[in-house]
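# need the 3D shape of this:
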Amino acid sequence: MRFRLTDDQRALRQGVRDLLARRFDRDALRAAVERPALDRALWRELGAAGFFALRLPEAEGGVGLALPEAVLAFEEAGRALLPGPLVATHLAAGRVPGAAEGETVVTAVDGGGLVEWLDEADVVVGDASRAVALRSVDPLTPLHRVPRGSAGTAPEPVADPVAEPVAEPVAVLLTAAEQLGTATRACELAVQHARTREQFGRPIGAFQAVKHLCAELLVRAEVARAAVYAAAVTADPADIAAARLLADEAAVRGARDCLQVYGGMGFTWEADVHLLLKRAWVRTRRAGGGTESEELLARELLTEAGR
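The predicted structure is shown next:
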C-alpha cells in the first residue's frame, strides 16, 4: 500500500496548518488555557474553509473529499491542540443544519457516556439530559458524564435532531488522527529542545539517553502514522481499532518522553508539554476508549483462528 500523499493532499494539509498557525498560534493556545471558551469566530472560519464539510458531497454543499483527507485535517488539528467537539461537528455535517458551515456547534454522548463541551454546544447527539459536570484534567476540554441509572444536575440540552447514531468507526479514526498530530508535535518539541538546550557545554541531544528518547518518539509516531493512513484507505473496523491503539500509545508515551527530554522545565505550567499529555489522556477515553478497540481486535483474531 502506498502512503505518498498527492499534491492536492499535501496542499490540503498545508492549508489547514497555515490556517491554524494564523488563527490558533501559541498565544491563542495559552489564552484559551487561561480563559476556556469556544472561539465561535474560529469555528465559523473552519466551516468556511471546509473543515467540517470535507466528506460531504459537493451536491450537498460540501468539499466532496474522502476519509484520508479528513484524517490529514484532523491530524493538523491534533498537532495544534485545537479545542472543541471537532469530531462530533464534522460527523454532523449535512445532517444538522449549520454544522458544515461552522454556525452550529455539535457535541455527542460517546459510548462511555462522556460529553465534551456540553455547555457550549448548540446541538447534542444523544441523551445528555442527566449529564453531570466532571473536573477535566485537560483545561481545554470541559467534560460531562451521563451517569447510569441516576439523575444528573446539568441543564436540559438542545433536542437531538439526528435520527441515526454517530458513525462510531469514523469517530474512532478521527480521534486517532488527532492523537497522531499530538504525537508528532511532542516529537517536534522534544527534538527542538534537545538541539537548543545545553548542559556541560553541549546540546543535550548529544547525550545518548536523550537521543534514544527522541528516536523512540519518532518511531512510535511514524508507526502510528502508517496505521492511521492505512485505516483511512481501507476503512476496515479492525484496521481502525489497531490505528487507534497505536495512536493512543504514540500520543501518551510521546508526551511523557517529551517531558523527560524537557526535564523539570516540562512540568511547569508555562511549558506546553503538559497540555499535550493532558489532551492525549482525555482522548484515550473518547469514542469507546482503547478497551473497545482491544476487544474488537480480539474478536477479529479469534474469528480468523476459527474459534
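# could you use CA atoms for every contact and neighbour count after this?
OK.
# what is the burial count for Arg26?
14 (other CA atoms under 10 Å).
# another for comparison:
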Amino acid sequence: MEFRLTEDQLALRTGFRALLDGRFGRDELRAAVERPVIDRALWRELGDAGLFSLRLPEADGGVGLGLPEAVLVFEEAGRALLPGPLVATHLAAGTVPGADTGRTVVAASDGALVEWLAEADEVVGEAGDARPVRSVDPLTPLHRVSGERADRPAAALLTAALQLGSAARTTELAVQYAKEREQFGRPIGAFQAVKHLCARMLVRTELARVAVYAAAVTAEGGDGVRAPDTDVAGAKLLADDAAVRNARDCIQVHGGMGFTWESDVHLHLKRAWVRAGQWITEAEAEELIAAAL
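This is a model prediction of the structure:
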C-alpha cells in the first residue's frame, strides 16, 4: 500500500497552511483568546477554500476528495489552533444547508459535550438539557449534554488529525526555542536533556502521523466511514498522547516562560486536554483495541 503523499495532496496541505498563516496568525489567535466568538468572515473563507466541502461529491458542489485529504487539512487547522466546531461543520456538509460553504456554523454532540453551542446555527445529535461548563481551553466553550453521539468514527479521526497538527507545532516551537535560548554561553539545545525531550516529541508526532494517515486510508469505505475500529481508536489514542505530552514537554523546554499567559504553548496543552476527551476517549480506545486482540 502506498502511503506517500501525492503532489496534489502536498499542494493542498501547503495551500491551507498558507491560508491559515495569512488569515489566522498569532495576533488573531490572541484576539480570539480574549474574545472567543466565531469569526464568521473567516468561517466563510474556510468554506470558500473547501475545508467543509472537501469530501462532498463534485456533483453536489463539493471538492470530491476523500478522508486522507481531509486529515491533511485538519492537521493544518490543529497546527494553527484554529477555533470553532470545525469537525461538526465539515461532517454536516451536504446535510445541513450552508455548512459546506461556511455560511452555517454547525455544532455536534459527542454524547456528553457540545463545543461552541451558543455560537452554532444548527446542532447535530441530541443536545437536550444543555448547560454550560467551564472549559480549561479559553478557545473551546463547552456545554454538557446527554443524548446520542453524532458521526463518531469520522469525528474521532478528524479530531485525531487536529491533535496531530498540535503535536507537530509544539515540536517545532520546542526546537526553535532550544536553538535560540542560551544558558552558560550555549544554546540550551546543546544540552543532552533538552535534546532527549525534543527527540521524544518528534518520535511521538511521527508515530501519531503514521497511525492517523493509515486510518484515513483504511477507514473510508465506499459508503463513507465505517463503525469505530482499531485503526481509528489507535490513531486517536496515539494522537491524543502526542498532543498532550508534547505540549507538556514544550512547556518544560521553555522553562518558566512556558507557563506564562503570554506564551502560546499553554494554549496547545489546554486544547489537547479538551480534544482528548472528545468522541473516543483514552479508555474507550483501549477497550476497542483490547476487544479486537
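# what ranges does the first structure have for its strands?
Listed in chain order, the strands of the first structure (DSSP state E) span residues 106-108, 114-116, 123-125, 132-134, 143-145, 198-199, 202-203.
# Val175 of the second structure maps to what in the first structure?
Using TM-score structural alignment as the criterion, Val175 of the second structure maps onto Val191 of the first structure.
# give the contact list for the aligned residue in the first structure for Leu202 of the second structure.
By TM-score structural alignment, Leu202 of the second structure lines up with Leu218 in the first structure. The contact partners of Leu218 of the first structure, by CA atoms under 8 Å, 6 or more residues apart in numbering, come to 184, 187.
# quick check: Leu218 of the first structure vs Leu81 of the first structure, distance?
Plainly put, Leu218 of the first structure is 19 Å away from Leu81 of the first structure if you go by CA to CA, to the nearest Å.
# ok, Ala92 of the first structure next?
In terms of CA to CA, Ala92 of the first structure sits 21 Å off from Leu81 of the first structure.
# more neighbours: those two, which one.
Ala92 (27 against 24).
# need the nearest residue in space to that one, chain neighbours excluded.
In space, not counting the residues next to it along the chain, Ala92 of the first structure is nearest to Ala99; the distance is 6.2 Å by CA to CA, 6 or more residues apart in numbering.
# for the one you found, the count of nearby residues, please.
Neighbour number of Ala99 of the first structure under other CA under 10 Å is 25.
# tell me the contacts of it?
Taking CA under 8 Å, 6+ apart, one finds 47, 52, 89-90, 92-93, 105-106 in contact with Ala99 of the first structure.
# go with 7 Å
Taking CA atoms under 7 Å, 6 or more residues apart in numbering, we find Ala99 of the first structure in contact with 89, 92-93, 105-106.
# again with Ala251 of the first structure
Residues near Ala251 of the first structure by CA under 7 Å, 6+ apart: 179-180, 182-183, 280.
# how does it look with 6 Å?
With contacts defined as CA atoms under 6 Å, 6 or more residues apart in numbering, Ala251 of the first structure is in contact with 179, 182-183, 280.
# go on, Val124 of the second structure?
Contacts of Val124 of the second structure (CA under 6 Å, 6+ apart): Ala108.
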